[in-house]
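> Could you work out the structure for the sequence below:
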Amino acid sequence: MHVRERRADGYHALESLFVFAEDGDILRAGHRDDGVITLAVEGPCGAGLSGDEDNLVMRAARSLQAATGITAGADIRLDKRLPVASGIGGGSADAAATLRLLMRLWNITVEGAVLQQLSLSLGSDVPACLASTTQLVRGRGELLEAQALDDLSCRPMLLVNPRVGVSTASVFAGWDRIDRGPLDARNIDGLARAGRNDLEAPARLLAPVIGDVLQALQAQAPRLVRMSGSGATCFALFDDGQAMTQAATALRHDHPDWWVMETRIRTS
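Predicted coordinates:
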């Protein structure tokens, strides 16, 4: 996550490599003929997350309904397995998945440019989540470039969250405004050598436990460790699944209150 200059529209110009895990939240939907849309939230991370109109899933469904003029509705169920507001784009991925799911459910097609603009209106990370493949994302989130990195595809990835929330706005407000250069996202060696997360320092000031997570992950000797997004989730990439499983076991033993997920990076 390289933060460059602040744009005239108030957004920060970002450069970030988006990769997607094989595991995550699950969405299901049933067709309704009356135009009503409902959302039920369940799952291990669903507590405290409402299904009201502010939920990104509901906003995505309403936006698609309005953009297409369709009179159908849907009963949507969100099985929330990823921590809320944890810097891994779970809500954005859910919004993008809602658009894909409802287009299939309602048997409708939306022109690509229209769909991209609709998704951007929902959030800066949503356009990249539509394809859910490895991409280099620039600007506010509207500039997407496919990145087929052979050394990342299917790579074991461990996600760890200390169950501490940090405000994205507060993290950005704490950024030191120093442009440290572009992101080299051509391969994992470049990411390890020069890749960084410019939001890590302000996030750690707000939640020092992030430093503990990074240190605990680094102690497991992975290929690469970084904080994800604006935090507080951190990730580690491993060369093989056995090493990842051993690291996960050790972390669950030493930090039973942390959220730990073993997964792999989806193929591009």
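> Going by C-alpha atoms from here, please, whenever you check contacts or count neighbours.
Fine.
> How far does stretch 28-37 sit from its chain's centre?
27 Å (C-alpha atoms, centre = their mean, to the nearest Å).
> Let me see the contact set for the residue most central in space within the chain.
Nearest residue to the geometric centre of the chain (C-alpha atoms, centre = their mean): Gly89, 2.1 Å. Shown in contact with Gly89 (C-alpha atoms under 8 Å, 6 or more residues apart in numbering): 125, 229.
> what about it, distance to Ser124?
To Ser124, Gly89 is 10 Å away according to C-alpha to C-alpha, to the nearest Å.
> structure for this one too, so we can compare:
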Amino acid sequence: MAPLTTRAPAKINLTLHVLGRRAGDGYHVLESLVAFAGTADALTLQPGASLSLTVSGPTAGTAGPTGDNLVIRAARNLADRVPGLRLGSFELGKRLPVAAGIGGGSSDAAAALRLLAELNGLSLDHPAVVAAARATSADVPVCLEPRARMMRGAGEEIGPALLLAPLPAVLINPGVPVPTAPVFRALGLQVGETLPGAAHPEIAPRARADDLLAQIGPARNDLEAPALTVVPVIGTALDLLRDQAGCRLARMSGSGATVFAVFADRRAALRAARNVRAAEPGWWVVPTFLR
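All right, here's what the predicted structure looks like:
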């Protein structure tokens, strides 16, 4: 059988409100508008008798041991729920930075579930696929069908897909991995505590770029301030983006260190990317569209 392939796009948190910490399980409760970038990892599945993974690409070295990769975890979680699940050999082309606040590993895992669902004739809303996604990582469910939508709770509440106008953007990562746990610790919320702040804006199902930016401009990423205490260079990256002509919004994604800026048009985004690369040639800089 011919191999199956798919892309695993970067997940960008256009907003990320932390509402508090649940008393029952201690998880942080979030409300986030998520979009997906044009830049992505690539995943191929060659059907076969056994499950395996090989990783290559520019960021393969930082992806960790293959046996603990989220691709393998997702496949095992689905196999635990579907007797006789057909498996195979995965090949992951790793282009996205790791521990970067853009859900790279979660998007890879969601891509694995998409390919296994295709191979086994399962829909993406099949209970076993959804349960496997939730068991793998909090961000995997929103990445199963990578389209803009609201994500709530600890990642388990996924809203309907939103038809947002594509946003010209630039993504920057300064090359510093940022594990999520230290950022949440720096936020300092105790179990059962809530975080004050304005409510998240309502997002229209179909939003033009101008309307969307007007809605999310007053919103925020509540992890940005604590992340700056852990990795101060995030502030440098944000300042660099905000200084670029045509920048309409600059914010950190997830728990960092990746930051993004939305620009007036594609030309402005390309110009900004060139300027940032010239200023910081060692950084990961990608002009893209968010949708």
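> Which position in structure 2 pairs with the residue nearest to the centre of structure 1?
Matched across to structure 2, Gly89 of structure 1 falls on Gly103, judged by TM-score structural alignment.
> same question, Leu144 of structure 1
In structure 2, Leu144 of structure 1 lands on Ile158 (TM-score structural alignment).
> quick one: that match and Arg149 touch, right?
Yes: look at Ile158 of structure 2 against Arg149 with C-alpha atoms under 8 Å: they come within range, at 7.2 Å.
> what residues are shared contacts of the two?
Val142.
> Who has more neighbours out of those two?
Each of Ile158 of structure 2 and Arg149 has its neighbours counted (other C-alpha atoms under 10 Å); Arg149 has more, 23 against 15.
> got the contact list for that one?
Neighbours of Arg149 of structure 2 in contact, by C-alpha under 8 Å, 6+ apart: 33-35, 142, 158-162.
> Next: Pro177 of structure 2.
98-100, 257.
> likewise Phe238 of structure 1?
By C-alpha under 8 Å, 6+ apart, the contact set of Phe238 of structure 1 is 155-157, 222-224, 244.
> What is the equivalent residue in structure 2 for it?
Under the alignment (TM-score structural alignment), Phe238 of structure 1 maps onto Phe263.
> What is the neighbour count of the nearest residue to that match once chain neighbours are set aside?
Leaving aside its sequence neighbours, Phe263 of structure 2 sits nearest to Cys247 (C-alpha to C-alpha, 6 or more residues apart in numbering; 4.6 Å). Neighbours of Cys247 of structure 2 under the rule other C-alpha under 10 Å: 20.
> follow-up on the earlier one: who wins on neighbours among the contacts of Pro177 of structure 2?
Using other C-alpha under 10 Å as the neighbour criterion, Ala257 leads the contacts of Pro177 of structure 2 with 31 neighbours.
> Now that one: closest residue in space that isn't a chain neighbour?
Ala100 (5.2 Å).
> For that neighbour, which three-state class applies?
coil (DSSP: H, G, I helix; E, B strand; the rest coil).
> just checking, it touches Val259?
No: at 9.1 Å, Ala100 of structure 2 does not count as touching Val259 under the criterion of C-alpha under 8 Å.
> which residues do these two both contact?
In contact with both Ala100 of structure 2 and Val259: Asn173, using C-alpha under 8 Å, 6+ apart.
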